[in-house]
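S.K.: below are the sequence and a predicted model for it; my questions follow.
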Amino acid sequence: MPMNPTPHPVTEAPLRFWHRDAVVERCHVPPDRTLLDLLREDLRLTATKEGCAAGDCGACTVVVAEAVNGCLHYRAVNSCIKPAHAIDGLALWTAADLAQADGTLHPVQQAMLACHGSQCGFCTPGFVMSLFALYQRTVALGQGVDKHSAMEALSGNLCRCTGYRPIVQAACSMGEQPNRRLNETPIVVALQALADTAPATHRSAYQRPTDLHGLLQARAHHPQAQLLAGATDAGLWLTQGLRRLPQIIDLTRVAELRRVEHYPQHIAIGAAVNLQDAFEALAADRPVIAPFGERFAGWPVRQSGTLGGNVANGSPIGDSMPLLIALGAQLVLMAWRKGRAVHRHVPLEQFYTGYRQSLLAPDEVLAWVVVPKPLPGEWLGVYKVSKRHEDDISAVCLAVQLHVENGHINAVRIGAGGVAATPVRALKTEAALLGQVWNETSLQQAQTVIQQEFSPLSDLRASASYRRQILAQLLRRAWLESTGHLTVRLEAVA
């Protein structure tokens, strides 16, 4: 820690949320206070554990819910990287809130007990909360839980003891316990009352505009403020980088940016749409994206992080950008200037100017990601190479879009991540392929080009030579899959 840390500025607006049948209100909460610190240090709710403080292990998982059309929508989130103010107006549950007053366990807890799903126990609260969110989405509504949905729900939780089998078994057996459905009505009423009496935050250090007009004006008045969406990366600035964020503009409540809009030629994904919903929207037109989306990150990160935030953050190892570059995505950047909203469109591959630098002006906001719909004959392959299969950052990410007619490539776009200071488009490799017969000869030529096109770094995830080799081999994999080889993927073999 710095010897003389800068004092936290305080927000004028109180933080209010529902917890344990009552509204909790806290004043003078710094804008960059994490939810985990609020729970453990301020409220002394120590059932939630701190593990990695980086959103990787899931020990700190809690469940939040917002009212949507009179019902609660539940999400498991990492409290270690979630700003405390991000749950204003929401409902919250921790692992200490599930059992009844007489000690009767919740079905999730009873299933974990019956299946011996805990050993040392440190990670158990996080697993229980991920399962509680799954329970509310499925079992409480009369649906079952299969192994795939259990593994997906638990993809953001790590355990060093059990080997996961008993935890997955507990997830699949939750429905065998007596159903415990929450009475959501009083919670929805309480959340609506909070919304109706929400204080203005436009003068606060943590601003939560609810419409696009308010967001653009807030950005125009405070260009130095940090824009946040899911904070799945920015949270690490606080916990790992020990940075301070004295002023924050949170765009996750902006109604216009929480939608996926469908048009005849494209879809527009709002900057506040979470990663899970964004990948589902993309996979509706291109099913190959679905398994790639599942590997992007664990469930809590995909529920909190946003596609717009991933793009705006501009990490060279962000997985969504190579895919979007291959799909020909454009960004809609907006600002409030001279009393009105203005916008411009920028192709994604032209957006980045350097390491975590972009064309985004200080008063601008990334509002939408516009993705063309597939044309007849499109083939798409998207690949992620990482040390762990799940819940890990890529060493290399490659996305290839092809149109092959009469054996010749008449259109190609290739996006790559992990091989340069920014996500990049492989223009030289595309030029080597365009117009060529899609065969072993043109493939080998393109493999040589793509290995020479970039100058990747060596770091803890992979060496430069390994990254070059992987680029070439992923291109071969794309050739094999696009020419009809059906046993390239392990899941295809299974």
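M.R.: Alright, I've got the coordinates. Residues are numbered from 1 along each chain as shown.

S.K.: can we go C-alpha only for contacts and neighbour counts from here?
M.R.: Will do.

S.K.: list the contacts of Q169.
M.R.: Applying CA atoms under 8 Å, 6 or more residues apart in numbering to Q169 gives the contacts C115.

S.K.: does it belong to a helix, a strand or coil?
M.R.: What DSSP: H, G, I helix; E, B strand; the rest coil gives for Q169 is helix.

S.K.: from K147, how far out is it?
M.R.: With distances taken as CA to CA, to the nearest Å, Q169 is found 8 Å from K147.

S.K.: one more: A76?
M.R.: From A76 to K147 the distance is 18 Å (CA to CA).

S.K.: between those two, tell me which one has more neighbours.
M.R.: Neighbour tally, A76 and K147, criterion other CA atoms under 10 Å: the higher count belongs to A76, 30 against 12.

S.K.: presented hereafter is structure B, for comparison with structure A:
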Amino acid sequence: MRDTIQFLKGGKVVELEDVGPTETLLDYLRLRRRETGTKEGCGEGDCGACTVALGRLIDGKLTYQPINACIQLLGMVDGAELVTVEDLFQDGRLHPVQKAMVELHGSQCGFCTPGFIMSLFTLYHAEGASKSRKTVTEWLAGNLCRCTGYRPIVDAALEACFDAADDTFSWRANETKEKLQVLADSRDVFIGDSNRFFSSPATLDGLAALYGQHPDATLVAGATDVGLWITKQMRDLPKMIWLGRIEGLDRVEVSPSGVLIGASATFEATEEAMTDIASDLGELWKRIGSKQVRASGTVGGNVANGSPIGDSPPALIALGATLELQSADGSRALPIEDFFIDYGKQDRQPGEFVTGLFVPRLSANHAFRCYKISKRFDQDISSVMAAFRFTIEEGTVLAARIAYGGMAATPKRAKGAEAALSGALLDDPATWGAAMQALLSDFTPLTDMRASAEYRMETARALLAKALMEVSGTAPEDLRVLARREAHHDHAA
């Protein structure tokens, strides 16, 4: 067992033994290291002012990803290379991204600038990124500039980020890989005592044993949700278990029957596999948070925390996904919709944790659609999330799986509408009416700051009609493409 965390910064190994369970990476940088280039803005992973880069070995390649330091726990940088804006200025020279930002006037008041630079640093080191305005705006969707300085920032990105990387980090990449390989040991990390600790087991058996002893501990994977419990709810979480070092828990295994996703696999790591199952899933995955959030946030965490407005559960329910759980006493599997019991309550016993989920592929007679409705296109919480899987034979709906988020205390199937849709004809919209009416009995939505109950119900019914129209071929297909283009255009404007 190891009682320290260790990571690289500036090419050197940093080892820390005084790591609190809720200490954030942002606080460590600003308060302990006095590196104040990383700014504190929203404190919830929305504005990007605190963006730093973490370098890790992914499939043997050194990969830099943007991370929101405000909601990243300090202990979670174990085994990584930490890069902040202070690290970019080397030997009296600006980094190419910094130089382009200066020359093209990408900084105005300057508060957001370090975060933009660090996001662009990760784009600078991204392999295979296509040079386009769309690529840049999607990459920067998690960085806000209140001076409305996006145009010169995008120009700077187009100028600097799409040639082969030629900076200090690329020059010493092989050395960095070797150092990261040395840091990647298989020892459990435990810092603290039985009453207050940060821990990171290296194996599932180690996690089961520790969590069995401390079922009151908080399990954290990406901290995109738990981080807000700390920064916004000001909760004291004295026992923290990070899942990021458990061997195999980040697996993404693709097979002819479906995709097996480990509990610590991120949205970014699973995007390609989800897109392969259904193009609508790929579109949904791109709209979950920002680049920073998708690089940290996990599909397993999105399910395990049981939010009624989580984006992935309705889609996974409609697809018939299965959840895997484990404890010191053994393991079990259950349909994902059965995991959600009530608001804030899941079918999880003390000491039991989610290890992964299996998403089956669509059959030849399946049609799948999913839609996220939110006030902003990028990085916003759903007002209504809807997903539909229809089983169709010769123009007749034989069966349907329909799931919504934001309509009840949990992600929930619309079983009345499913039953009413059985036997409906795709070429006869009059046969869809019973399902539309059944939705009124399936849900009693609430009114909150995101939407009124009336809006949610009308939207839920409209989305069912939209899905049926698209599947039947009576909805112009270019309308969906146009809507996406307009949304991207509005964001980039």
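M.R.: Yes, it's here. Predicted model, so just to flag it, every value in this text is computed and none were measured.

S.K.: any idea what the TM-score is?
M.R.: Remark: TM-score between the superposed chains equals 0.92 [TM-score structural alignment, normalised by the length of structure 2]; 476 aligned residues with a CA RMSD of 2.1 Å.

S.K.: just the helices in the stretch 151-300 of structure 2 please.
M.R.: 168-171, 173-183, 204-213, 226-231, 267-277, 279-286, 291-296, 299-304 (DSSP state H, counting those that start in this stretch).

S.K.: same deal with the stretch 1-150 of structure 1?
M.R.: 35-37, 107-114, 124-137, 147-153.

S.K.: so how far does the last one sit from its counterpart in structure 2?
M.R.: Helix 147-153 of structure 1, aligned to structure 2 and superposed, deviates on average by 1.9 Å (mean CA distance after the TM-score superposition for structure 1).

S.K.: tell me the contacts of the corresponding residue of structure 1 for R133 of structure 2?
M.R.: Matched to structure 1 by TM-score structural alignment, R133 of structure 2 sits across from K147. Taking CA under 8 Å, 6+ apart, we find K147 of structure 1 in contact with V168, C172.

S.K.: how near is K147 of structure 1 to I167 of structure 1?
M.R.: Applying CA to CA to K147 of structure 1 and I167 of structure 1 gives a distance of 11 Å.

S.K.: and for the aligned partner of A273 of structure 2 in structure 1, the neighbour number?
M.R.: Aligned counterpart of A273 of structure 2 in structure 1: A281 (TM-score structural alignment). By other CA under 10 Å, the residues close to A281 of structure 1 number 20.

S.K.: please report how far A281 of structure 1 lies from L38 of structure 1.
M.R.: Counting by CA to CA - A281 of structure 1 and L38 of structure 1 are separated by 34 Å.

S.K.: could you do G415 of structure 1 as well?
M.R.: For G415 of structure 1, the distance to L38 of structure 1 - CA to CA - is 40 Å.

S.K.: how about H389 of structure 1?
M.R.: 33 Å.

S.K.: could you check which of these two is surrounded by more residues?
M.R.: L38 (19 against 12).

S.K.: contact partners for the more buried one?
M.R.: Per CA under 8 Å, 6+ apart, neighbours of L38 of structure 1: A84.

S.K.: need the counterpart of it in structure 2.
M.R.: Checking TM-score structural alignment: L38 of structure 1 goes with Y28.

S.K.: E175 of structure 2 maps to what in structure 1?
M.R.: Using TM-score structural alignment, E175 of structure 2 lines up with P186 in structure 1.

S.K.: how many other residues sit next to its match?
M.R.: With other CA under 10 Å as criterion, P186 of structure 1 counts 11.

S.K.: in terms of secondary structure, what does the lengthiest helix in structure 2 contact?
M.R.: Scanning structure 2 for the longest helix, with DSSP state H as the assignment, gives helix 453-472. Here helix 453-472 of structure 2 touches strand 366-373, strand 384-393, helix 433-442, going by 3 or more CA pairs under 8 Å, 6 or more residues apart in numbering; DSSP states H and E.

S.K.: matching residues in structure 1 for the first one?
M.R.: The counterpart of strand 366-373 of structure 2 in structure 1, counting by TM-score structural alignment, spans residues 378-385.
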